[in-house]
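Chemist: I need the structure of the sequence given here:
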Amino acid sequence: MSLTSTAQRAPSSARFVTLGRRLRGPVAMGALCITPMLLWALAQPLSTRWTDPSVTLTNIAVLLALAGTSSFALNLVLGARLRVVERFFGGLDRMYGVHKMNGRVTFCLLLGHAVLITASRAVVSGASAAALFTGKAGWVVSFGVLALGFMTVAIVFTLYGRLNHEWFIYVQRSFGFIFLLAGLHVFMTSGTKASSPALTYYLAALSLAGLAAFAYRSLLGDVFIPRLRYNVLQVTELGDHSVREITMVPDGRRLSFTPGQFVFVTFGSSAMSKEFHALTLKPAGESEVMTFRPGAVANQYHPFSITSASSEPELRIAVKAVGDYTSALHWLEGGAEARIEGPYGAFSHLRIPNRRQVWLAGGIGITPFLSMARSLDAPGYLIDLYYGIEHDDQGYFLDELFAIGDRYTGLRVIPWRRDEQGFITADAVGRISGPIEEPDFLICGPPAMIDNLTRQLRAAGVTDSRIHFEKFGFA
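Modeler: From the prediction side, this is the model:
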């Protein structure tokens, strides 16, 4: 087929506009965290803040606490998956990336606060410093010590524990209760807040927003979060039997979505429940020692890409068996209830003005592109879809994609077998698809694939405004 370009060149400012959209979330969070520090600085003359080493250390510690408390509250807001916040950050993957980084920053700020407070007391006497951790300093201090201790444990489990999805969710939910302890410490501690109503009101508003977001998502989600009910119509095993496409029909209102988006799903499956117990111990040497099992734990929503066309009456998702829950879907039966939350994500060919596009998929990363391909109907698109697979059994949906390419002449499907051709590279794409400066590139696959291709495309002169990808993960 002809690959004559119809690319609409973006203006030179497009890269900066895209960069601005990507940075506006982190910049806004930084401003919200700096604000209480400015209010603190305006509350009293700065000359009184640095009169001796103990006072100096205490005041620096207070600044860290103000920023840390603010960033902690904001992380609870990010964790609530509010649609308006997701759009502000440019997609759930970017929002969760900021959430992960901000969690680490929050911990460092609060740990720094504890270290400097201890040092400020040690300057006076060792006994004064020890009193902070023995309960002799009072309950107000103990609330802060307990909060930091629990936070340390939760951070270690999150970053270094081999947690399955269920355990990960429970650890994340613990942060709301940890923040409550930290809030008691903050607001019961005397200090600048007494002379600065603005600082008190600001911290109170931010803290209430964080606690409200935590309650909305983790405690009252079944009441307030809009979810749609579907029923499982069919479960189809594909390829090497590790991937299943689940077809569902609406029980009421139908989900409206843009091709490329994903949803969070939980299944009410009696067959899954019979196969799994609430708590299972595994022998040494396996990946998990203890795990809650799907079907026995209610209200666990897992993210899956939509594979159906946006015009279809049914909703389809594709699932690869890589963990407890996805493996358990082997027992999912027709007629089981599904609850759907979403859609989420900003990864779609329809959001890109340039109709000359290259789609790069790796493994199960084909799923958002499948929805896009099934939805193709507008004229003018010239798309090359590179589908990276390990071997022929993993070419899920390949026959259907070829059939779509036969009907829609603007789509060319290019299978890429890693065992024969190696990894997909920007150089290879340039040789096959023509000048690399013309198309927009959409990438979905393993994180290493996304990182490598993004780096290669940038090195080849492709601007960030023409590289689109979606990384997803909870950790």
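
Chemist: going forward, measure contacts and count neighbours with C-alpha atoms only.
Modeler: OK.

Chemist: Make sure residue 254 is indeed in a strand.
Modeler: No: under DSSP: H, G, I helix; E, B strand; the rest coil, residue 254 falls outside any strand and is assigned coil.

Chemist: Here is a second sequence; please produce its structure as well for comparison:
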Amino acid sequence: MLPPVRYLGPLSVGALAVAFAGLWIVAGPPDGGWASFAGQLAGAEAVLCMSLAMVLISLLPAVETWFDGIDRAAIWHRRLSVAGLVLLAPHTLFSSGHHAPPPPGAPMSHHGGGSDVGGLLAQVGVWGLLALSAWAIAPRWRTMLPGGGPYLAQAVDRLAEVPAVQRVQAACRWIFGGYERWRALHRLTGLFLAAAFVHGLLDGTVFGSAVLRGAYIAAGGIGLAFYVYREVVARHLTALHDYQVAAVITVGEGLTEIALAPLGRPIAFTPGQFAMLFLETGAGWRRHPFTISSAPHEQLLRFTVKALGDDTTRMQTLVQPGMPAIVGGPHGRFDRARGTDRQLWIAGGIGITPFLSWLRALDQQTAPGQVDLFYSTQGGAPFANEITAIARAHPTISVHLHDTATSGYLTADAVLTAIDDDPRRLSVFLCGPRAMVDSFVRRFRQAGVRSRNIHREHFDWR
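Modeler: Okay, the predicted model is just below:
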């Protein structure tokens, strides 16, 4: 039996990395120096990982199909980037200072002075990539902690109360700025990859082998080609739609609904998808990926936004009716049509957004069968009146509102007990905080829900 579609992308990337390493091992080092060869192999694999990361954020429709959603592609972009950085450690440890004589017919710049240039490019590439990666990890470092992470997080929070540390944090915020500055500088990733790639060409000790040199050039060249495509070509091919802000509505504590009116051809989307939203605010243009919360037939395009970062926290004051907006997309594969006729929809907090789109579209797109929606919030549930009204009009929809402030955390066992159905019949759709979704996925798998029938929206990558 073939694996679910969502695993094909990661499996193909893993197979490519293994095949690339296998090619190098079969070819072997020309001079028998296995230690230096291992370092060069690690460097070549690092370039391959970074190049594949460039492919995954190219915004090509084929990439979204390959990874079953641009959100999954973005997650694997991050993982491949981290893997590439990790591989730089053995590369530096084993291959530093080793330079082989040039192969017959190679230009003199391939060694001697060229190695000085290669060393400089190595420093530029490595430190540039490390800086950008640290900057990318910093806002979400808590989500990357191991099992003892909560204790470390608490210690860091206590340390952050020290006045001297607070002054350092304020200085860092002033230097690094917010999301927009990070996004602008993150576009330099391809240039740092180019520096590392050329360093390998100049200082590689195993490129007496035409096969290995060709494989390395192919690995790095593909990544750089996709980088150029994204920076130069993609923006001219991406479908963009002009809108104007019609309303900015507070719908709950920390929640804002932005309604947009089309100025031309509206975006066509499937309920559950997300779009790139460009807003001209009082602080300049801002770009964010948000899940669409309206139905395709509605005149206004709606996004429900939670205050999580600098921009989203100030959304109610920065965005005003009449301001222009541009919408790109749509993207994503979070589609209830991929499920069986017995479905569970489980939302945590702002995770209700794709389900709102599904519910609002029911008059035009009926539910595939019996659906139980579990909506977990702390305190009163935003949109509760609208959701229950839709459920009353559609008898196949059952709504379960769960207040964690009075009933504790919602669990998979509580959900299975409430529906009292065979787990093997179920299709489960989840959207919410990563820790919550991860725990539900594990428990549903243990209870017998098939892996191919568990679907999640990875909104935390944005």
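
Chemist: Need the counterpart of residue 308 of the second structure in the first structure.
Modeler: Residue pairing (TM-score structural alignment): residue 308 of the second structure is matched to residue 322 of the first structure.

Chemist: What's the match for residue 398 of the first structure in the second structure?
Modeler: In the second structure, residue 398 of the first structure lands on residue 384 (TM-score structural alignment).

Chemist: In space, what's closest to its match - neighbours in sequence excluded?
Modeler: On the basis of CA to CA, 6 or more residues apart in numbering, the spatially nearest residue to residue 384 of the second structure that is not a chain neighbour turns out to be residue 401, at 7.9 Å.

Chemist: Can you give me the distance of that neighbour to residue 251 of the second structure?
Modeler: 17 Å (CA to CA, to the nearest Å).

Chemist: just so I have it, where are all the helices in the stretch 201-350 of the second structure?
Modeler: 210-228, 234-237, 310-313, 315-318 (DSSP state H, counting those that start in this stretch).

Chemist: Looks to me like residue 131 of the first structure is in a helix.
Modeler: Yes: counting by three-state DSSP, residue 131 of the first structure falls inside a helix.

Chemist: Now do the contacts for it.
Modeler: Going by CA atoms under 8 Å, 6 or more residues apart in numbering, residue 131 of the first structure touches residue 137.

Chemist: Show me where the stretch 101-250 of the first structure has its strands.
Modeler: 228-238, 243-250 (DSSP state E, counting those that start in this stretch).

Chemist: Turn those into JSON lines, including distance to residue 173 of the first structure.
Modeler: Listed next are the strands of the stretch 101-250 of the first structure as JSON lines, based on distance: least, CA to CA, whole Å:
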{"stretch": "strand 228-238", "distance to residue 173 of the first structure": "23"}
{"stretch": "strand 243-250", "distance to residue 173 of the first structure": "29"}
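
Chemist: Export the ones you listed to TSV and append columns for distance to residue 140 of the first structure and mean neighbour count.
Modeler: Below are these laid out as TSV (distance: least, CA to CA, whole Å; neighbours: other CA atoms under 10 Å):
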stretch	distance to residue 140 of the first structure	mean neighbour count
strand 228-238	44	19
strand 243-250	52	21
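
Chemist: sorry, back to before: how many neighbours does the match of residue 308 of the second structure have?
Modeler: By the measure other CA atoms under 10 Å, the count of residues near residue 322 of the first structure is 10.

Chemist: so which strand or helix has the alignment partner in the first structure of residue 413 of the second structure?
Modeler: By TM-score structural alignment, residue 413 of the second structure lines up with residue 427 in the first structure. In the assignment (DSSP states H and E), residue 427 of the first structure maps to helix 426-433.

Chemist: contacts for that helix?
Modeler: 3, 384, 436, 453, 456, 457, 460.

Chemist: and residue 257 of the second structure, what pairs with it in the first structure?
Modeler: In the first structure, the residue matched to residue 257 of the second structure (TM-score structural alignment) is residue 245.

Chemist: again but with residue 321 of the second structure, I slipped
Modeler: By TM-score structural alignment, residue 321 of the second structure lines up with residue 334.

Chemist: tell me the contacts of its match?
Modeler: Neighbours of residue 334 of the first structure in contact, by CA under 8 Å, 6+ apart: 231, 232, 233, 234, 235.

Chemist: so the first one sits right up against residue 338, yeah?
Modeler: Yes: with contact defined as CA atoms under 8 Å, residue 231 of the first structure reaches residue 338; the gap is 5.6 Å.

Chemist: Between the two, which contacts overlap?
Modeler: Counting by CA under 8 Å, 6+ apart, the common neighbours of residue 231 of the first structure and residue 338 are residue 248.

Chemist: re earlier: just checking, the residue nearest to residue 384 of the second structure touches residue 374?
Modeler: Yes: proximity of residue 401 of the second structure to residue 374 meets the contact threshold set by CA under 8 Å, at 6.0 Å.

Chemist: okay, these two: which has more neighbours?
Modeler: residue 374 (20 against 16).

Chemist: Aligned counterpart of that one in the first structure, please.
Modeler: So, by TM-score structural alignment, residue 374 of the second structure is matched to residue 386.

Chemist: quick check, its match in a strand?
Modeler: Yes: according to three-state DSSP, residue 386 of the first structure belongs to a strand.

Chemist: Hmm, residue 417 and it touching each other?
Modeler: No: the criterion here is CA under 8 Å, and residue 386 of the first structure misses it with residue 417 at 10.1 Å.

Chemist: Grab the most central residue of the first structure for me.
Modeler: With distances taken as CA atoms, centre = their mean, the first structure has residue 96 as the residue nearest its mean C-alpha position (3.1 Å).

Chemist: name the element it belongs to?
Modeler: Counting by DSSP H and E, residue 96 of the first structure is found in helix 92-124.
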